[in-house]
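Colleague: Sequence plus predicted model, see below.
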Amino acid sequence: MEVLPYHNLYVGMIETLESIFEKGDYSDKALERTFKKNRLWGSRDRGFVAEMVYDMVRWKRTIDFASANALRKRHYWDFIAAWIVMNDGRLPDLEEFKKVKAQKIKGNYLQALRIPAIKHSISDELFEIGQNELGDQWITELEAMNQAAPAVLRVNTLRTNEKELKAELLDKEIRITKLKRFPDAYVLVEKENLFLTEEFKKGYFEMQDANSQLVAPFVEVEPGMRVADACAGAGGKSLHLAALMENKGNIVSMDIHQWKLNELKRRAKRAGAHNIQTKLIDSTKVLKRFNKSFDRVLIDAPCTGLGVLRRNPDAKYKLDKATLERVLVEQKEILETYSKLLKPEGILVYVTCSILPSENSEQVKTFLSNHPEFTLLEEKTLMPAETGFDGFYMAKMTKKA
């Protein structure tokens, strides 16, 4: 583990970790604020701080155990020191690290490895949830999701093609490699901030996990169709649908949060996706106007996000049984409500980024038992350990004439 020796980097780390652990801020937003505050940091400094922060968030419980509960005491220097020692790194020659007892940390860490929930850095409650639903597979999935996620991009065919994008990035010494089985997916070979590139600003690509890129094709859209993206959020799936439809037809991207739809509009403009219309769902009256009016309805449902913990390690410490129960009720209501938007003989697709059967196949099974007019055509479960990418569930149903 390479460790940089500069005091101000650790001060920045501590401010970021305080924001995440004590105020509940998301890691990316907390880091963004830290970088704005420290504009003189070079790319190597920022990369070091970001990697350390994400790793310490991911392994929070394990580190806290090894550091003898440093977080509870708000001893952030000890917390950072424990992570460095656990990874056989050399502690910088800084005053705050002088009294660190490395052997004690290593002993505590060995003890942590014997307690599954602490070893995999999740709460006892979340460990129990996963074990109850997935059995022995849960450990395998946790091991996969505790690895850093690869940076994957999707070529935006509305703006460019794979050959041109690859060539333009290569001119900037940015190398990407084609992923087999994924039509428009490339993985970044070395860490780069692609958001600063001119190609990103021109909408040539979107950052999107490889398994996430399988959702839009699963919907079986065609140019000219009328499509509803029922829980569109910031619009990642809507943008992909627009590309597959070649900007022909109409996509109505719906959400209950206007700020998410505003972000979708901004992204759609950059991507050149002109067939997207946003719709704020602030009452049931809005949805009644859309009854039986869509050829395709995509429900990318709110979920626990247990399939994307590699990208959102913060979520590991916010999920509990009460959260799961609330999500299950919400998913059932959304399926009931938005399935009414589908035309007869249309296709309804239900998607989550969770790997729990209770949120996935069991929800669909219950829906189908209550709605005999719907028939299951296909379902897929994509597990992180098996695929190397994010976890997703997809179910495709059709409505009888």
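Modeller: Alright, I've got the coordinates.
Colleague: hey, let's count contacts and neighbours off CA atoms from now on
Modeller: Will do.
Colleague: tell me the secondary structure for Leu298?
Modeller: strand (DSSP: H, G, I helix; E, B strand; the rest coil).
Colleague: what about it, how many residues close to it?
Modeller: Counted with other Cα atoms under 10 Å, the neighbours of Leu298 add up to 27.
Colleague: and it, what does it touch?
Modeller: 219, 227-231, 348-351 (Cα atoms under 8 Å, 6 or more residues apart in numbering).
Colleague: With Gln331 instead?
Modeller: Counting by Cα under 8 Å, 6+ apart, Gln331 makes contact with 301-303, 359, 363.
Colleague: For these, name the two members farthest from one another.
Modeller: Greatest spatial distance among the contacts of Gln331 (Cα to Cα): Pro302 and Gln363, at 12.7 Å.
Colleague: top strand in this protein by residue count?
Modeller: strand 342-352 (DSSP state E).
Colleague: Give me the contacts around the following helix or strand past it.
Modeller: Toward the C-terminus, strand 342-352 is succeeded by helix 361-370 as the next helix or strand (DSSP states H and E). Identification of contacts with helix 361-370 by Cα under 8 Å, 6+ apart yields 328, 331-332, 335-336, 350, 374-376, 395.
Colleague: structure B:
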Amino acid sequence: MNKKWTAREVSLEVLTKVDKEKAYSNLQLNQALKEANLSRVDANFATELIYGTIQHLNTIDWILQPFLKTNKLESWVRSLLRLSVYQLWYLDRVPVHAIVNEAVNLAKKKGHKGIASLVNGVLRNIIRNKDQIRFPTDLNDVKRIALEHSHPDWLVERLIRDYGIEEAEEVCRSNNIAPHTSIRVNPLKITRDEMMEKIKEELGEDTEVLPSPLSEQGIRVKGRGNLALTHWYKDGYFTIQDESSMLVAHVVDPKPGMFVLDAAAAPGGKTTHLAELMQNQGKIIAADLHKHKIKLIEEQQERLDLHIIETLHSDARKIKEQFGQVFDRILLDVPCSGLGVIRRKPDLKWVKAETDIEELTKIQKDILKNVSLLLKPGGILVYSTCTMTTEENQKIVGEFIKQHSDFRLDQQIANVLPKAINEKLDTRQGMIQILPHYFDSDGFFISRILRIK
């Protein structure tokens, strides 16, 4: 990639690949930023343009549609128009003339005068008519939320069914807000207070550093800079992890000296958290189906100076062939639809289909049934997902408990959860569902299951 590319050129390149090749935006963005050599300000702008355009995709297309004489546009032209409309509609700080001029120049550079003329005409027409563009007032709740907050109809319908209209709209609204960075301090190397002081001193007053309300190891960081590039990260002082995700290991509540299984462990964020809570004493088997991801777990263990994690390449459904009823604790963070992390991966809204959920539930049931055989009587199994569908969460766990009389949900889950969770959520069933707007964190489901005999 040309090192003199602008933020908008990088954005157009990434958005075109996402549209044309169904590539993952976060992976494409990381690669593009490495090659483009943008300043920090331009890299942040490109990131905002890419994620913002994808977040608001169907609203942008609705705005564009009346001003297009044809839908037969090349992918890069469609992406350029979407990128420009995002700026016109959602970014007040960018001058209108700059948006149009940059779009026309990009069209000339990548195409020809005819395309540049089309782009110029469409954008100027939208600008002239902007005050007249209004969402329809006669839409039902599903259609209205889907259009105003840019989500697919099927997902809005499902959220309304499970949580009601108000909660569904809050979920969709929060999914379009850029997440802050959160880190999990490694208590074997540094305290949370010490780490917060170091960040404040080095990154300056522009950076907001706050303790997480969801984890004693968590810190919220709002401001500039990529913390993964710092020497603290490389030296193992912290792990970058969402606060909802941090809760999972706390609910497992492993003790030093225990024998623990993380049955679907890659890339290793929760595995290493378990090891930290065990004070690096005992043993963790970290298994994963994907061989190339095993290395990620091993790299994290080495970076954090941990040594109790033993990796295993295995399908979670077949681990029972290698172990008996031997584990004190089991973490089962199963493959899921991932709808709780849309804030971080906005493409999920558009690439996931409702039919995916049905396929996933079959796998989830199978994994839970087979892995549960490895838990000792008196042991604890935590089933968790980063999604919000009842089919993948409450229904899976409820059905398992009904079919297995030697297991029950742990109503004492409140004892291993922070005050903020206990004040907001009902923990009496032994499971919790976090929605993104509750704590400005990812959507997560966590259940705690006891083996009683």
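Modeller: Arrived safely. For clarity, every value in this text was computed on a predicted model and none was experimentally measured.
Colleague: Any of the contacts of Gln331 of the first structure buried? List them.
Modeller: For the contacts of Gln331 of the first structure, a neighbour count by 16 or more other Cα atoms under 10 Å gives the buried set as 301-303, 359, 363.
Colleague: before we move on, the earlier item: against the second structure, where does the longest strand of the first structure fall?
Modeller: The alignment of strand 342-352 of the first structure onto the second structure (TM-score structural alignment) spans residues 375-385.
Colleague: I would like the residues contacting that stretch, please.
Modeller: 248, 251-252, 325-336, 338, 368, 372, 392-393, 397, 444-453.
Colleague: ditto for stretch 119-138 of the second structure
Modeller: 63-64, 67-68, 81, 84-85, 88, 100, 103-104, 107, 147-148.
Colleague: Check stretch 220-240 of the first structure too.
Modeller: Under the contact criterion Cα under 8 Å, 6+ apart, stretch 220-240 of the first structure has outside partners 156, 208, 213, 215-216, 241, 244-255, 257, 260-264, 267-268, 271, 273, 276, 293-302, 338.
Colleague: Quick check on the residues you listed: which are buried?
Modeller: Buried members of these, scored by 16+ other Cα under 10 Å, are 156, 208, 213, 215-216, 241, 244-255, 257, 260-261, 264, 267-268, 271, 273, 276, 293-302, 338.
Colleague: OK, contacts around the aligned residue in the first structure for Pro187 of the second structure?
Modeller: Aligned counterpart of Pro187 of the second structure in the first structure: Thr157 (TM-score structural alignment). Counting by Cα under 8 Å, 6+ apart, Thr157 of the first structure touches 204, 243.
Colleague: Thr157 of the first structure: what secondary structure?
Modeller: Strictly by three-state DSSP, Thr157 of the first structure counts as coil.
Colleague: how near is it to Asp184 of the first structure?
Modeller: 8 Å (Cα to Cα, to the nearest Å).
Colleague: of all the contacts of Leu298 of the first structure, which two lie farthest apart?
Modeller: Val227 and Val351 (15.3 Å).
Colleague: Of the two, which one has the most company?
Modeller: Using other Cα under 10 Å, the more surrounded residue of Val227 of the first structure and Val351 is Val227, with 29 against 24.
Colleague: Now do the buried residues in the longest strand of the first structure.
Modeller: Those would be 342-344, 346-352, for strand 342-352 of the first structure by 16+ other Cα under 10 Å.
Colleague: Likewise for stretch 359-377 of the first structure?
Modeller: Those would be 359-361, 363-364, 367, 374-376, for stretch 359-377 of the first structure by 16+ other Cα under 10 Å.
Colleague: would CSV of those residues with distance to Tyr10 of the first structure be doable?
Modeller: Shown next, in CSV, are those (distance: Cα to Cα, whole Å):
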residue, distance to Tyr10 of the first structure
Glu359, 40
Asn360, 42
Ser361, 45
Gln363, 46
Val364, 48
Phe367, 51
Phe374, 56
Thr375, 56
Leu376, 53
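Colleague: counterpart of Glu206 of the first structure in the second structure?
Modeller: Match for Glu206 of the first structure (TM-score structural alignment): Thr239.
Colleague: okay but that match is in contact with Arg184, surely?
Modeller: Yes. Using Cα atoms under 8 Å, Thr239 of the second structure is in contact with Arg184, at 5.1 Å.
Colleague: Just the ones of the contacts of helix 361-370 of the first structure in helices?
Modeller: 328, 331-332, 335-336 (DSSP state H).
Colleague: residues in the first structure matched by stretch 290-298 of the second structure, start to end?
Modeller: Across the first structure, the stretch matching stretch 290-298 of the second structure (TM-score structural alignment) is residues 257-265.
Colleague: what does that stretch contact?
Modeller: Contacts of stretch 257-265 of the first structure (Cα under 8 Å, 6+ apart): 232-235, 253-255, 278-281.
Colleague: try 10 Å
Modeller: If you take Cα atoms under 10 Å, 6 or more residues apart in numbering as the criterion, stretch 257-265 of the first structure is touched by 231-236, 238-239, 253-255, 266-268, 270-271, 273-274, 276-282.
Colleague: what sits in contact with each of Thr239 and Arg184 of the second structure?
Modeller: 218, 269, 273.
Colleague: buried sites along stretch 122-138 of the first structure?
Modeller: Within stretch 122-138 of the first structure, the residues that count as buried by 16+ other Cα under 10 Å are 122-123, 126-130, 134, 138.
Colleague: Which of the residues you listed sits closest to Ala144 of the first structure?
Modeller: Looking across those and measuring by Cα to Cα, the closest to Ala144 of the first structure is Trp138, at 9.9 Å.
Colleague: how about the nearest residue to the counterpart of Leu147 of the second structure in the first structure, chain neighbours excluded?
Modeller: When the first structure is aligned by TM-score structural alignment, Leu147 of the second structure is paired with Ile118. Using Cα to Cα, 6 or more residues apart in numbering and skipping the chain neighbours, the partner closest in space to Ile118 of the first structure is Thr62 (5.3 Å).
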